[in-house]
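# Sequence first, predicted model second:
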Amino acid sequence: MRTIAVVNQKGGCGKTITSINVSAFLARAQRRVLLVDMDPQGHATLGLLGKTVPPSKTMYEVLVQGSGGNRAVLRDIIHSVRENLDVAPADILLSALPETLAGLVGRENILSDAIGCVAGDYDYLVVDCPPNVGLLTFNALKACSEAIVPMDPSFFSLHGIGKLLETFDVLARETGHHIAPRVLVTLYSGRSPFVKAVVDEIRHHLDGRHFQTVIRYSVKLAEAASHGVPIADYCRRCAGFEDYQTLAAEVLQQEAELLEARPATTPASTREAGAGDDWLLPSAPAATPEGVLFAIEAVGATHVQLAGDFNDWASDGSDMEPIGGVWTKVVKLPPGRYRYRYVVDGQWQNDPLNAVVEPSPYGGHDSILVVDDAGSPAHAN
């Protein structure tokens, strides 16, 4: 399951419109999509469910913890919008969450824990974040591995994007959780030389971290949201329809690139084990351009972590990301010899796809990984 946060601390940049319409077009492409509304304004909920009877339970009930630690289950609050598209609604109660959870250890990981129960039900999880960088947004970022950053082409937006990217860097440095952000230019009007200059500046300074697609200004997008429907159900002959359809195609192209980049050395027995339709298969550690890819199949698990010599066997920042029933994490490792294990729902285990193990001083066995000078892993003594 790909997890994508749609985030910008600046309001009025088309964030919720993007969340709604990229989700809808992915669903039209036969991908199972869950849109999680994490904005207390509940605009994504309103933009998909319309002015219907307010949901009896929302993300507030999922995220809040009572004295006994009981929470509503995410699956229980989900509303079906149409084929392949569901929404987990929000309302103004979410604004009380930071105060309600003040002092709670691990409060920034609650959404990560909550989505585990639906990881096998969807191909995409899209999170509409509030227009600020607080507890709700940090929960979304910790739960997601990618981010779409909508940005209207203005001077203040250009300045704010730099600050937001710094936030991603802080998150990676403090927690070890990495986000792959891409900036999306929205509300574009090519009539102004200044607007064109801002877009050129984005493409120059954010090489490889922006979408090629540009979302043009279209009043039809706002009209569709006011009717509680995506643009595809409101107007198919407008710039908004064309642009979000193109954006979804670009997101799907990234999916194809991930498919091509998956390890080619996956054992045939794994391919026959029922994971053949997933777009990432479990394997022994494999080299990628970003680092060493660790992947383990743990269908039904709610929390999987990677621990080893490279992170001092610490659990903080070691969370793996679910993609279907396969959990993954990419780690940059210098040449050397490493011990590692997986922690699946609190249970430590060695890598079932790496035959090279050594007894652990704490019981059981540690898997052994050797990274050569080229950055490629070898599973040998």
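Yep, it's here.

# Could you use CA atoms for every contact and neighbour count after this?
Noted.

# got the residue ranges for the helices in this structure?
Secondary structure of the chain by DSSP state H: the helices cover 15-28, 43-49, 59-63, 74-77, 97-100, 110-114, 135-143, 155-175, 193-205, 219-226, 239-261, 268-271.

# To Y122, which of those lies closest?
Nearest to Y122 among those is helix 15-28 (10.3 Å), distances taken as C-alpha to C-alpha.

# The structure to be compared is supplied as follows:
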Amino acid sequence: MTFKVSVVGRKGGVGKTTTAIHVAAHLAFGDRRTLLIDGDARNYATTWAAGGHMPFTVDGIGGLMAVAEYDAAVIDSQADPSEQDISTLGKHSTVLLLPAVPEAQAVSGLIQTVQVLDRAGVSRDRVCVLLTMDTRVGTATQDAREALTGAGLRVLSRTIRDTVAFRHASGQSVLVHQVRNTAGKMAWEDYRAVTQELLELGQ
């Protein structure tokens, strides 16, 4: 059975496409034939992968018809998806991944998204939050984690550090560890840990 991760973000700038790209890469490097579905009308994932050096296949929404032919599939949802889109992705994904930056407005938006899933009957056991753009300074990330877990949401233990290496990687159509700086390699390891957590959740 195909392991399916849907990456959903109703707020822009939370690292949705960055997360989809790097989770797909780690799944592929784990010897899984992996498909990334670019469901965003802006085609950011397709543009990022345009250099042709990604270890996974990229396709548009039409590629959903071929998901069963792969060991793993990552769906980069459209920006600000409708409640119907969120419900559908929740029902048909192994894991629904919600990236969020550690700030109050993002926390509020996530809770609203999960309420949509609750109404659709999607188990919260298959929904998790990934805190991105973690500056590793101050208490914002911990405060967000506590607020989300207090609202009954599952928050992945690993966060994604905030680094300009992601912008360099996107501009060069490469993965973040291929950017020639230490922060990029550390961010790559963040996503390795996240992918492992997702696989464990999907078991």
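Yep, it's here. Since we're looking at a predicted model, the values are computed, not measured.

# Including mean neighbour count and distance to P285 of the first structure, could the helices of the first structure go into TSV?
Output for the helices of the first structure, formatted as TSV (neighbours: other C-alpha atoms under 10 Å; distance: least, C-alpha to C-alpha, whole Å):
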stretch	mean neighbour count	distance to P285 of the first structure
helix 15-28	25	30
helix 43-49	25	39
helix 59-63	22	34
helix 74-77	16	32
helix 97-100	14	38
helix 110-114	19	24
helix 135-143	24	23
helix 155-175	15	21
helix 193-205	15	33
helix 219-226	18	44
helix 239-261	17	13
helix 268-271	11	14
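
# Tell me which of those lies nearest to H365 of the first structure.
Here helix 268-271 is closest among those (C-alpha to C-alpha), at 21.7 Å.

# sorry, back to before: can I get the helices of the first structure in JSON lines with distance to V87 of the first structure?
Putting these into JSON lines (distance: least, C-alpha to C-alpha, whole Å) gives the following:
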{"stretch": "helix 15-28", "distance to V87 of the first structure": "10"}
{"stretch": "helix 43-49", "distance to V87 of the first structure": "7"}
{"stretch": "helix 59-63", "distance to V87 of the first structure": "10"}
{"stretch": "helix 74-77", "distance to V87 of the first structure": "9"}
{"stretch": "helix 97-100", "distance to V87 of the first structure": "20"}
{"stretch": "helix 110-114", "distance to V87 of the first structure": "14"}
{"stretch": "helix 135-143", "distance to V87 of the first structure": "15"}
{"stretch": "helix 155-175", "distance to V87 of the first structure": "26"}
{"stretch": "helix 193-205", "distance to V87 of the first structure": "32"}
{"stretch": "helix 219-226", "distance to V87 of the first structure": "15"}
{"stretch": "helix 239-261", "distance to V87 of the first structure": "18"}
{"stretch": "helix 268-271", "distance to V87 of the first structure": "32"}
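
# So which of those helices is nearest Y342 of the first structure?
From the helices of the first structure, taking C-alpha to C-alpha, the stretch that ends up closest is helix 110-114, at 16.9 Å.

# Remind me what the closest one packs against, helices and strands.
helix 59-63, helix 135-143 (3 or more C-alpha pairs under 8 Å, 6 or more residues apart in numbering; DSSP states H and E).

# Please repeat the previous calculation with a cut-off of 6 Å.
Helices and strands touching helix 110-114 of the first structure, by 3 or more C-alpha pairs under 6 Å, 6 or more residues apart in numbering; DSSP states H and E: there are none.

# which residues touch it?
N139, A143 (C-alpha atoms under 6 Å, 6 or more residues apart in numbering).
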